[in-house]
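[1] Sharing a model that was predicted from the sequence below.
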Amino acid sequence: MDESNAPLDEGIVYRATLPLAWKPVPAMPSAEVQAQINETNVALLAMFGVLDEHPAEFKGGEPEVVQAIARLDIKIGLVLELVGELLRHQLALPKAFPVALSEQGLSWIVEPTTAPARGDLVRMDIYLKTGYPRPLRCWGEVISVEHSGRGVKIAARFRGMAEDMRDGLSKLIFRHHRRLIASQRSA
């Protein structure tokens, strides 16, 4: 199957209901703007990687040091949660939609009246962590629009994404998948 026609929500994907805003755009932004957005997205994905680390992952240290790091992690997590809660009240996050995020693109389900058309170029703001309400901004071309009982499933293939951003996105998706498997095994 040609990669441009391959389904975006097969394999390892990040499935969740997330705040998402999208809008059709007439063209891709300039190369300079794309580079700036990619740089911002890479930093955001790296920060999510740091926030996703847990003290249990720091092996080989003195038990007292590991415990101190665990206590600091809990305190920092609480502060971030409180700040995130304040920001969520200050900012109006977009409506949440069921999404499937892969390193190739994004698919989501919407009401038929708001669906973009196949071939549309769209700008998407994906809020991956509502505790840190800063979006991952991406552009994509709508490659499919499928009507289903729950609404319309849209699939958009990413365009203009730098390789380091794609790598960061791939790592985020894999960490999410790994945690999902671990939680299913422990249940």
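    Nice, I can see it. Numbers count the residues shown, from 1 in each chain.
[2] Could you use CA atoms for every contact and neighbour count after this?
    Will do.
[3] Could I get the full set of strands for this protein?
    In the chain, the strands defined using DSSP state E lie at 14-24, 96-101, 105-110, 121-126, 136-148, 151-159.
[4] Any idea which residue is closest to the centre of the chain?
    residue 128 (4.1 Å; CA atoms, centre = their mean).
[5] ok, now how distant is it from residue 21?
    12 Å (CA to CA, to the nearest Å).
[6] Residue 131 too?
    When residue 131 is compared with residue 21 (using CA to CA), they lie 17 Å apart.
[7] What is the burial count for the closest residue in space to residue 21 that isn't next to it in sequence?
    Excluding its sequence neighbours, the residue lying closest to residue 21 (CA to CA, 6 or more residues apart in numbering) is residue 125, at 5.1 Å. By other CA atoms under 10 Å, the residues close to residue 125 number 18.
[8] One more: residue 138?
    The number of residues packed around residue 138, counting by other CA under 10 Å, is 22.
[9] As a check, name the ranges of all helices in this protein.
    Applying DSSP state H to the chain gives helices spanning 31-52, 63-90, 163-186.
[10] any chance of the ones you listed in TSV, plus distance to residue 117 and mean neighbour count?
    Shown next, in TSV, are these (distance: least, CA to CA, whole Å; neighbours: other CA atoms under 10 Å):
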stretch	distance to residue 117	mean neighbour count
helix 31-52	23	16
helix 63-90	31	14
helix 163-186	25	15
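[11] alright, now check it against this:
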Amino acid sequence: MSSQNAVTGLVYSDNIALSWKPVDYEPEQTHLAMVNASNESFLRAVSAVGDGLNTKDDSDAPPGIQQDIARLDLKLNLVLDLVSALVYHELDIPPVSAVQVSAEQVSWQGEGPPAGARIFLELYIQRGLPKPLCCYGEVVTTPEEQAAGRNTVRFVGLTGAARVWLEKLIFRHHRREVAFRRAHVGD
């Protein structure tokens, strides 16, 4: 990546589905507010699903209740996985690409829009959930990046709580990545 488009801060890197389409208008502030509200709600749900069962010792709850909650959590996760698998087969989910997401921008390898274009992005950031994070962006890909098949889009209008929840998601993925690497250092 060029220094102009270098990502600062934490980055969420994964193979996820991504789609984009060009837009020939600048979204109005009221529309961006609705998109941000929808994204905030979605990212809160992703956080709740991603966190799963709280494994901290709760001394107020009897052990039997903790086990019951753990079993219910596993059953609910299984149902969500099965329903998501069925829905994925019915929807037209785009192909998976190597994607990097920060709080400011998204980058991916593959086909992309021309530099300077304004686009609408759909990022399927949570495996098992067939709902995307939707946002607008401006293509800031350099000619060198474009020649290498790399695309960089800076988010437009992603603000407030939606941005905060995206930062939390990125941090949670980063923390898990670090824990995974530490666990597999001796392998």
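    Structure received. Quantities reported herein were computed from a predicted structural model and do not represent experimental measurements.
[12] After superposing, what score do the chains get?
    Here the TM-score for the pair of chains, by TM-score structural alignment, normalised by the length of structure 1, is 0.88; 180 aligned residues with a CA RMSD of 2.0 Å.
[13] quick revisit: how about the residue nearest to the centre of structure 1, what's its partner in structure 2?
    Aligning on TM-score structural alignment places residue 128 of structure 1 opposite residue 125 in structure 2.
[14] ditto for residue 47 of structure 1
    Per TM-score structural alignment, residue 47 of structure 1 is aligned with residue 45.
[15] And residue 22 of structure 1, by the same measure?
    By TM-score structural alignment, residue 22 of structure 1 lines up with residue 20.
[16] Count the residues that sit near that match.
    Count around residue 20 of structure 2 with other CA under 10 Å applied: 18.
[17] just checking, it touches residue 120?
    Yes - the pair residue 20 of structure 2 / residue 120 is scored as a contact, 5.5 Å apart, by CA atoms under 8 Å.
[18] Roughly how far does the closest residue to residue 121 of structure 1 other than its chain neighbours sit from residue 169 of structure 1?
    Using CA to CA, 6+ apart and skipping the chain neighbours, the partner closest in space to residue 121 of structure 1 is residue 141 (4.5 Å). Going from residue 141 of structure 1 to residue 169 of structure 1 by CA to CA gives 18 Å.
[19] With structure 1 overlaid, report how far stretch 77-89 of structure 2 is off on average.
    Mean deviation of stretch 77-89 of structure 2 relative to structure 1 after superposition (mean CA distance after the TM-score superposition for structure 1): 0.4 Å.
[20] Quick one: residues in contact with that stretch.
    Applying CA atoms under 8 Å, 6 or more residues apart in numbering, the external contacts of stretch 77-89 of structure 2 come out as 128-130.
[21] who's in contact with the match of residue 22 of structure 1?
    Applying CA under 8 Å, 6+ apart, the residues near residue 20 of structure 2 are 119-122.
[22] hang on, isn't the residue nearest to residue 21 of structure 1 packed against residue 135?
    Yes - contact criterion CA under 8 Å: residue 125 of structure 1 and residue 135 qualify, at 5.3 Å.
[23] re the thing from before, for ChimeraX, write the selection for the buried entries among the contacts of stretch 77-89 of structure 2.
    In ChimeraX, this line selects whichever of those come out buried by 16 or more other CA atoms under 10 Å:
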select :129,130
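[24] can you tell me how far the residue of structure 2 positioned farthest from its centre sits from residue 68 of structure 2?
    The C-alpha centroid of structure 2 is most remote from residue 62, which lies 36.1 Å away (CA atoms, centre = their mean). Distance from residue 62 of structure 2 to residue 68 of structure 2, counting by CA to CA: 10 Å.
[25] just residue 15 of structure 2 next, same as before
    From residue 15 of structure 2 across to residue 68 of structure 2, the span is 34 Å (CA to CA).
[26] what do you get for residue 117 of structure 2?
    52 Å.
[27] Quick check: closest non-adjacent residue to residue 134 of structure 1.
    In space, residue 134 of structure 1 is closest to residue 127, 6.2 Å off (CA to CA, 6+ apart).
[28] No further questions, thank you.
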